[in-house]
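Student: Below are the sequence and a predicted model; questions follow.
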Amino acid sequence: MRQRLTAVGAALLAVAASVLISARPADAAVGLHIDGESIVEANGQPFIMRGVNHPHVWYQGETAAFSDIKALGANTLRVVLGSGKRWGPSTDVADVVARCKQNRLICVLEVHDTTGYGEEGAAASLDEAVDYWISQKSALAGQESYIVINIGNEPIGNTDAAQWTAATTAAIQRMRQNGFEHLLMVDAPNWGQDWQYVMRDNAQTVLDADSLHNTVLSIHMYAVFSTAASIVNYLDYFHARGWPLVIGEFGWHFADGEVDHETILSEANARGLGYLGWSWSGNTDPILDMATDFDPARLTTWGERIFHGANGIAATAREATVFGGQPTTPPTTPPTTPPTTPPSGGACTATYRVIGEWPGGFQADISVTAGPAAISGWTVTWTYADGQTVSQAWNATVTSNGAQVTARNVAYNGSLGAGASTSFGLLGTTTGGTGSPALSCAAA
């Protein structure tokens, strides 16, 4: 739930040099985990969250929501729980996890009692949230492939937001000391919106606190993010440093201003970022409801938009492979056609590699490398010869004209130093093979 901000910063963020965090080795992963900026499953398959929030703690009888949300295409459900400090306590965690698994949904479990701590007098501290997770450990152990633990919702308000860094660091360390190996999610302060940039400026400290390097940062986007520039600049900052990030909550129309939800959706899709919209139903401000009275047959304008609109859930969600979803990483047998790499020496070169294939579909990764001089933009073109078509892409703007495909850099990956590389990915369908085409790369 949202509380109106008392102050909102409007400065644009500057993008600086990249500082990459180390990922937990894949062979040490017990479930969902971080690989660079991405969330991947235990088997190495990328997983991009596409889902919504469900206010379970206040509407425990609305259990049909799990199947209703899945039927609309979601692959993830963020479930609101209570620690007992303000709501709950939620003692049905095992049942919640079972319902998520039954409906083939990755479950993000969050303690809501921490909302606005420091400004909201009744709020629980992150330390109290960890106490709750420890009390529920028996229901969580062994579920690392199916759940993410969002330690505390919007854990600091606008009062002394700087306390977020120490409190979040301590919470992560306590979770690990108590044997939790799950992927952890941590929300920003300022009621989740980070308008004072505390999370932005201290993210590396928090990520380094995790002995398993298995924490993802979460930003909540409401009235602070009312313009495309505010959204793009914030996301650029995290990408430039290689930090894992999801949009753990966002709305559309909101009391203090309009949320630029169209840019949130399009940027998340282009960048391969997970998003979880707020919320399914039951809001005191019904403009944020996606379904009227929890009825999936009565979707609101917001519900229709997030589930069925451009860059929405139905168009972009892929079910986790742990539930049988199609693979999106290399198959057990290598592609029959080797990668193609144009001769070096030009302004830029590009390499196309098929990294996953299944009946009627495939995933490809394309690397772009600058030549002996820096470039400020790039365009990669190719022509498919085996009946392939592109259905989805990230980290590039991809257009098709029949078998001819053109991929152009997006705002954050066009400038490359001499010899530097970037990459983009795509999903496609095929009526024939998945052979790698010859690529042409032109630099701006």
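Tutor: Sure thing, it's come through.
Student: from here on, contacts and neighbour counts on C-alpha atoms
Tutor: OK.
Student: quick one, strands of the stretch 201-350 of the chain?
Tutor: For the stretch 201-350 of the chain, the strands defined by DSSP state E, counting those that start in this stretch cover 215-221, 245-250, 253-254, 257-258, 274-277, 348-358.
Student: centroid residue for the protein?
Tutor: Centroid check for the chain by C-alpha atoms, centre = their mean gives Gly274 as the closest residue, at 2.1 Å.
Student: From Ile172, how far off is the closest residue to that one other than its chain neighbours?
Tutor: Distances taken as C-alpha to C-alpha, 6 or more residues apart in numbering put Met49 closest to Gly274, at 4.1 Å, once the chain neighbours are dropped. Note on Met49: its distance to Ile172, by C-alpha to C-alpha, to the nearest Å, is 22 Å.
Student: can you check Ile39 too?
Tutor: From Ile39 to Ile172 the distance is 18 Å (C-alpha to C-alpha).
Student: same thing with Ala71?
Tutor: Shown here: Ala71 relative to Ile172, a distance of 34 Å by C-alpha to C-alpha.
Student: neighbour-wise, which of those two wins?
Tutor: Neighbours were counted for Ala71 and for Ile172 using other C-alpha atoms under 10 Å; Ile172 has more, 25 against 13.
Student: Second structure for comparison follows:
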Amino acid sequence: MKKSISITLCAALLALSGCSQNTSSDALSSDISSAASESQSTASQEESSGSSLQNGNGGFKVEGTKLLDANGKEFIMRGINHAHTWYLDEDTTAIKAIAETGSNVVRVVCSDGEQWTKDTENMLETVINLCIDNEMIAVVEVHDATGKDDKTALDKATDYWIEMKNALIGKEQYVILNIANEWTGGWNGELWRDGYTESIPKLREAGIKNTILVDAAGWGQYAKSIGDYGKEVFDSDPDKNTMFAVHMYGTAGKNSSVIEKNLKYAIDNGLCVIVGEFGYTHTDGDVDEAFIMKYCQENGIGYIGWSWKGNSGGVEYLDIANSWDGSVLSADWGENLVNGENGIKQTSVKCSVFTKE
């Protein structure tokens, strides 16, 4: 989403509509000691299952179409986007209020300084710690690259995260890195692929081990880019720890068949996907938000609604709350997202890193 919050979309003008590992062993042996050794090894693997060590990075790990947390438990996102970089003074109030909706994740709008005031390392650490203190996972994203078909915008976002890596390293169990919000406005899957297959290895080389989240091309709504090139983007990650997001407004989220088709582009390719943004309507048409939530719930897919508060430029209707403290939710959008059937309160499960189990 853009600040005018035409935000992410402009997609109104777009013409097109739009995780699990199996291990097996054939090794059979009549040798009793070999069989015992193999049995002991299997038992040891089962015993370690569910520990953070199995995820290698000590944090989240993509396994096929699923996202596992640091304890090896499946994590399904249910949350809300928060416009941090535009409303710094509201962070404490907003994040506490978002937690009170039952959300298990906050997607945090950040800036690399290209378009808005640059988030410093200290600012990032502060907002991330607010999310952790309120027992929610933080998904951080650079918004300055929104809708830009210029590869330098993605390069700048990538360089920014490398500069800010100390705010991410050591917090792999709490923070997911959404490199750039809706990079590429055009429906150009090749450009999208080429940008991310270059960006992701740079981040890994810099020592960033957090799970990476990549928005689809076309203002986040061109889900076919994931179907066509998502596997190449995933394979470019040396850690094989990248997932994808489709943003659903009047183009990608207009009806049940389009919604299902757009999410299956990833799923049918064995990739992990979430709905990283959606509303109940937008400048490019109505959105079937009830089906988005229903389909995600039935299929174990995460969703994050846009956005808590602060929308402007004629799209104020996308505010989930009428006040920063969440005392009144918007009738047409917030009430349905938070309290509706398949909404956040009914379906959200806190990440196990915050539980005592």
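Tutor: Received the coordinates, thanks. If you're wondering where the values come from, they're calculated on a predicted model, not measured in any experiment.
Student: Put one on top of the other, what's the TM-score?
Tutor: The TM-score (TM-score structural alignment, normalised by the length of structure 2) is 0.84; 315 aligned residues with a C-alpha RMSD of 2.1 Å.
Student: just to revisit the earlier point, let me know whether the residue nearest to Gly274 of structure 1 touches Tyr275 as I believe.
Tutor: Yes. Counting by C-alpha atoms under 8 Å, Met49 of structure 1 does reach Tyr275; the two are 5.8 Å apart.
Student: re the thing from before, check contacts around the counterpart of the residue nearest to the centre of structure 1 in structure 2.
Tutor: Matched by TM-score structural alignment, Gly274 of structure 1 corresponds to Gly302 in structure 2. Gly302 of structure 2 is in contact with Ile76, Met77, Arg78, Val273, Ile274, Val275, Gly276, Cys296, counting by C-alpha atoms under 8 Å, 6 or more residues apart in numbering.
Student: where does the aligned residue in structure 1 for the first one land in three-state SS?
Tutor: Put plainly, it is Ile76 of structure 2. Residue correspondence to structure 1 (TM-score structural alignment): Ile76 of structure 2 is matched to Ile48. Secondary structure, DSSP: H, G, I helix; E, B strand; the rest coil: Ile48 of structure 1 is coil.
Student: next one: Ser103 of structure 2
Tutor: Remark: Ser103 of structure 2 carries the secondary structure label coil [criterion: three-state DSSP].
Student: and it, what pairs with it in structure 1?
Tutor: Using TM-score structural alignment, Ser103 of structure 2 sits opposite Ala74 in structure 1.
Student: Surely its match and Ile48 touch.
Tutor: No. Ala74 of structure 1 lies out of contact with Ile48 (C-alpha under 8 Å); the separation is 10.8 Å.
Student: more crowded one of the two?
Tutor: Neighbours per residue, other C-alpha under 10 Å: of Ala74 of structure 1 and Ile48, the larger number sits with Ala74, 28 against 23.
Student: ok, now which ones touch that one?
Tutor: By C-alpha under 8 Å, 6+ apart, the contact list for Ala74 of structure 1 reads Arg50, Gly51, Val52, Leu105, Ile313, Ala314, Ala317, Glu319.
Student: Next, find the distance separating it from Cys100 of structure 1.
Tutor: Applying C-alpha to C-alpha, one obtains 11 Å for the distance of Ala74 of structure 1 from Cys100 of structure 1.
Student: Equivalent analysis for Asp293 of structure 1, please.
Tutor: Summarising the geometry, the distance separating Asp293 of structure 1 from Cys100 of structure 1, computed by C-alpha to C-alpha, is 21 Å.
Student: which one of those two has more residues nearby?
Tutor: Here Asp293 of structure 1 and Cys100 are compared on neighbour count by other C-alpha under 10 Å; more neighbours surround Cys100, at 24 against 15.
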